[in-house]
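Participant: got a sequence here, can you build the structure:
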Amino acid sequence: MHTRFPRRAAFATLALGAGFALLTGCTTGNEPATETGGSGESSDSCSIGMTQINQTAIFFTEMNAGAQEAADELGCELTIANANNDSARQSSDIENFVTQGVDAIIVVAIDVNGVSPAVESAQSQGIPVIAIDAEVEGVDTFVGVDNEAAGAEAAKWAIDAGLVDGKSYGVVDAKSSFIQNQREDSFRAAIDAAGAQYTQSVNGDNVQEKAATAAQDLVTAQPDLDFVYTTGEPATVGAVAALSADSATKIIGWDLTAEVIAGIDDGLVTAVIQQDPRQEGVEAVTEVHSILGGAEPQGFIDVPITIVTSDNVDDFRETFK
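Facilitator: Reported below is the predicted structural model:
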């Protein structure tokens, strides 16, 4: 559980209808970040640098879209740099933003400990830093899910649904991701105590192709698993790719995509813990704008999860069609 931050949610009233075309502030990961703004207008009083984990997972591109929409609405200039899963590069992104003289920085951290020195350096120069998705110690505000609590919530759902006692399972995770480790540890602790039989975890490295190979290795080594728990979008998509629709091994995991929704329709995917990355992006930029306007940082903005099953998946089809 997060204990340092007060649980205060902020709700933006921004329209969220625009698509990925708004991501004009994103870099490809093959060139240095350049300052761009979706509205085409510069803002001397609200320039924001955002360092993103990668630009391949829909979760992150949706987050970028929400951040860009909020920046356009509020008159902020947003630059998004792609760290491409490289924590050292992410620290360099932050240092570059400081050199460029941005007013605030948003961090979607790969390694929450590794990025801390760069965050502290930025703050020492009076630059507010907001973290999304993964909590970085000492930031002005963290926007996202309490991942440890959400893993426990998902476990409780599975236990209450009768999917755990006496069942064997494995995990496809991302060892380098602090938050995915939290999701795994809290989920496993609860279901193991409820009678589940853990076999092994395999590392998908938060990359879809690697996760698919890892998932295939897992189910080959453990052919009689009752279910696989996946800790993020690449792992969930990879597990769907590795298992056939009629597999006796089911999936409980994190983050929807079109492929994962098809897995729910086929009965392969039992449940998905769904975050709202677009709203996280909106909330982060809105918080930055408020802080730069003189407001006190909120500390923690909780964006709740939804557990998606065949009963409510229709609510999400439009986003992932």
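
Participant: from here on, just use CA atoms for contacts and neighbour counts.
Facilitator: OK.

Participant: mind listing the helices for the stretch 201-321 of the chain?
Facilitator: 208-221, 233-242, 258-266, 277-292, 317-320 (DSSP state H, counting those that start in this stretch).

Participant: indicate which one of the ones you listed is closest to residue 81.
Facilitator: When the helices of the stretch 201-321 of the chain are compared by Cα to Cα, helix 277-292 sits nearest residue 81, at 14.3 Å.

Participant: now do that closest one: which elements does it pack against?
Facilitator: For helix 277-292, the helices and strands in contact under the criterion 3 or more Cα pairs under 8 Å, 6 or more residues apart in numbering; DSSP states H and E are helix 58-74, strand 129-132, strand 141-144.

Participant: tell me the most buried of these?
Facilitator: Here the criterion is mean neighbour count by mean count of other Cα atoms under 10 Å, and of those the winner is strand 141-144, at a mean of 28.

Participant: what's the offset of it from the middle of its chain?
Facilitator: 12 Å (Cα atoms, centre = their mean, to the nearest Å).

Participant: want to put them side by side, so please do this one too:
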Amino acid sequence: MSMKRGSVPLRWIAVPVVGLMLFAACGESGVGQAPESAQGGGGESRICMMPKLVGIPYFNASQKGAEEAAEELGVDLTYDGPTEAKAALQVQMIEQFIQQGCQAITVAANDPNALAPAMKKAMDADIRTGAWDADVAPDAREVFVNQATFQAIGYALVDIMAEQTGGKGEFLVVTGSLTAPNQNAWLKEMKERMADKYPDMHVASLEPGEEDLQLGIDVTTDYLRANPDTAGVFGITSVALPGAAEAVEQLGLDGKVAVTGLSTPNDNKQYIDAGVIEKFVLWNPIDLGYLAVHVANAQIEGKMPESGTFEAGRLGKVKMLAPDEVLLGPPVIFTEQNINDYNF
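Facilitator: Model prediction:
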């Protein structure tokens, strides 16, 4: 089995999971440069897997799980993505994957519709297609690996915030890009939860952080200075949450402005310890990457079920939510009591 990212075999790439990283450079255009010979050897199945971007702890953790599954299954894996969360760069890389002879392409989309034509081109080339973490347009892929239901995530975020704010107030949401399908789906469920259960809670503003830590800090800081009565901030990406927490801490608003969202434990432990964040939500991105490779391999082998459960290695049986959707499981709520039990 061989695994590649760019021109370096993945099995030799260290996967950092502590602290936010600068984006890794993968070519002048921001697109990871593919190896000249991208075919797996020995008749192995060839899976090409793309995150929204490379170089942040969340997708490094997913890479770790993907590598584990590829090793277990004996498949050839290329895990690569752009250095910025830009759909146009992903489109370029999908075109590269098609030319490289991938048997399955699975992507975490920055824009579901922008990626659709390239994914349909892959389908026309008889390549198995899928999405994970963030879906593409349903008619442009065969299966979506969902980390948790949109409702479960959206409801959990709002319930946590309501506990800290008495179920009322105006709130800032810092997202990734305004076109990110998973974040938009979570936001929809958040607003529905507020309307149904907490009518005095309102999303006052949605600001894009573009998966950039400093931008997340800046937009949160600027907004809170302009809107001092804000009750809380939701950071709904792995980079947006620590950015929002850092802004609140720098402004001396910890204990006054509540902060929650979605991110990795290692990037937020310091804010839990400092009392800036009480609780936040995620799933295990290592397991998500692991599951996505198992699903892609089953697609290649023609063994994907359309209902019931799907057998996924060490994860055991996972649920088929629909003929074209696999569910990793319920979200995890991280607190001071359990955050040290996780390392990603």
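
Participant: how alike are these chains, TM-score-wise?
Facilitator: TM-score for the superposed chains, counting by TM-score structural alignment, normalised by the length of the first structure: 0.83, backed by 295 aligned residues with a Cα RMSD of 2.6 Å.

Participant: one step back: adding distance to residue 64 of the first structure and mean neighbour count, write the helices of the stretch 201-321 of the first structure out as a markdown table.
Facilitator: Converted to a markdown table, the helices of the stretch 201-321 of the first structure look like this (distance: least, Cα to Cα, whole Å; neighbours: other Cα atoms under 10 Å):
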| stretch | distance to residue 64 of the first structure | mean neighbour count |
| --- | --- | --- |
| helix 208-221 | 19 | 20 |
| helix 233-242 | 16 | 27 |
| helix 258-266 | 19 | 20 |
| helix 277-292 | 6 | 24 |
| helix 317-320 | 15 | 12 |
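
Participant: distance to residue 311 of the first structure added to those, as CSV?
Facilitator: Compiled in CSV, the helices of the stretch 201-321 of the first structure are given as follows (distance: least, Cα to Cα, whole Å):
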stretch, distance to residue 311 of the first structure
helix 208-221, 26
helix 233-242, 19
helix 258-266, 10
helix 277-292, 22
helix 317-320, 12
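
Participant: which residue is the nearest non-sequential neighbour of residue 309 of the second structure?
Facilitator: In space, residue 309 of the second structure comes closest to residue 319 once its chain neighbours are excluded; the distance is 4.5 Å by Cα to Cα, 6 or more residues apart in numbering.

Participant: all strands for the stretch 1-150 of the second structure, in order.
Facilitator: Listed from the start of the chain, the stretch 1-150 of the second structure has strands (DSSP state E, counting those that start in this stretch) covering 3-5, 8-9, 46-50, 76-79, 104-107, 128-132, 143-146.

Participant: with the first structure superposed, average distance for the fifth one?
Facilitator: Just to be clear, that refers to strand 104-107 of the second structure. Averaged over the aligned pairs, strand 104-107 of the second structure sits 1.0 Å from the first structure after superposition, using mean Cα distance after the TM-score superposition for the first structure.

Participant: who's in contact with that strand?
Facilitator: Outside of strand 104-107 of the second structure, the residues that reach it under the criterion Cα atoms under 8 Å, 6 or more residues apart in numbering are 46-52, 94, 97, 122, 127-132, 134-136, 292, 296-297, 299-300.

Participant: trace residue 179 of the first structure over to the second structure, please.
Facilitator: Per TM-score structural alignment, the equivalent position to residue 179 of the first structure in the second structure is residue 182.

Participant: doesn't its match belong to a helix?
Facilitator: Yes. Under DSSP: H, G, I helix; E, B strand; the rest coil, residue 182 of the second structure falls within a helix.

Participant: that older thread, minimum distance to residue 90 of the first structure: which of the helices of the stretch 201-321 of the first structure has it?
Facilitator: Comparing the helices of the stretch 201-321 of the first structure against residue 90 of the first structure with Cα to Cα, the closest turns out to be helix 277-292 (17.8 Å).

Participant: against the second structure, where does the closest one fall?
Facilitator: Using TM-score structural alignment, the residues of the second structure aligned to helix 277-292 of the first structure are 285-300.

Participant: compared with the first structure, how much does that stretch deviate?
Facilitator: So stretch 285-300 of the second structure averages 1.3 Å relative to the first structure (mean Cα distance after the TM-score superposition for the first structure).

Participant: list the contacts of residue 341 of the second structure.
Facilitator: For residue 341 of the second structure, no residue counts as a contact, taking Cα under 8 Å, 6+ apart as the criterion.

Participant: so what corresponds to it in the first structure?
Facilitator: By TM-score structural alignment, residue 341 of the second structure lines up with residue 315.

Participant: on that earlier part again, out of the helices of the stretch 201-321 of the first structure, flag the one nearest residue 77 of the first structure.
Facilitator: Go through those one by one with Cα to Cα and the one that ends up closest to residue 77 of the first structure is helix 277-292, at 10.3 Å.

Participant: report how many residues lie close to residue 103 of the second structure.
Facilitator: Other residues lying near residue 103 of the second structure total 24 when counted by other Cα atoms under 10 Å.

Participant: thinking it is in contact with residue 43, fair?
Facilitator: No. Residue 103 of the second structure lies out of contact with residue 43 (Cα atoms under 8 Å); the separation is 11.5 Å.

Participant: so which residue of the second structure lies furthest out from the middle?
Facilitator: residue 42 (32.0 Å; Cα atoms, centre = their mean).

Participant: returning to that earlier point: how about the helices and strands packed on helix 277-292 of the first structure in JSON lines, adding distance to residue 84 of the first structure?
Facilitator: Rendered in JSON lines, the data for those read as follows (distance: least, Cα to Cα, whole Å):
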{"stretch": "helix 58-74", "distance to residue 84 of the first structure": "11"}
{"stretch": "strand 129-132", "distance to residue 84 of the first structure": "16"}
{"stretch": "strand 141-144", "distance to residue 84 of the first structure": "21"}
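
Participant: and residue 234 of the first structure, which of those is closest to it?
Facilitator: helix 58-74 (9.4 Å).
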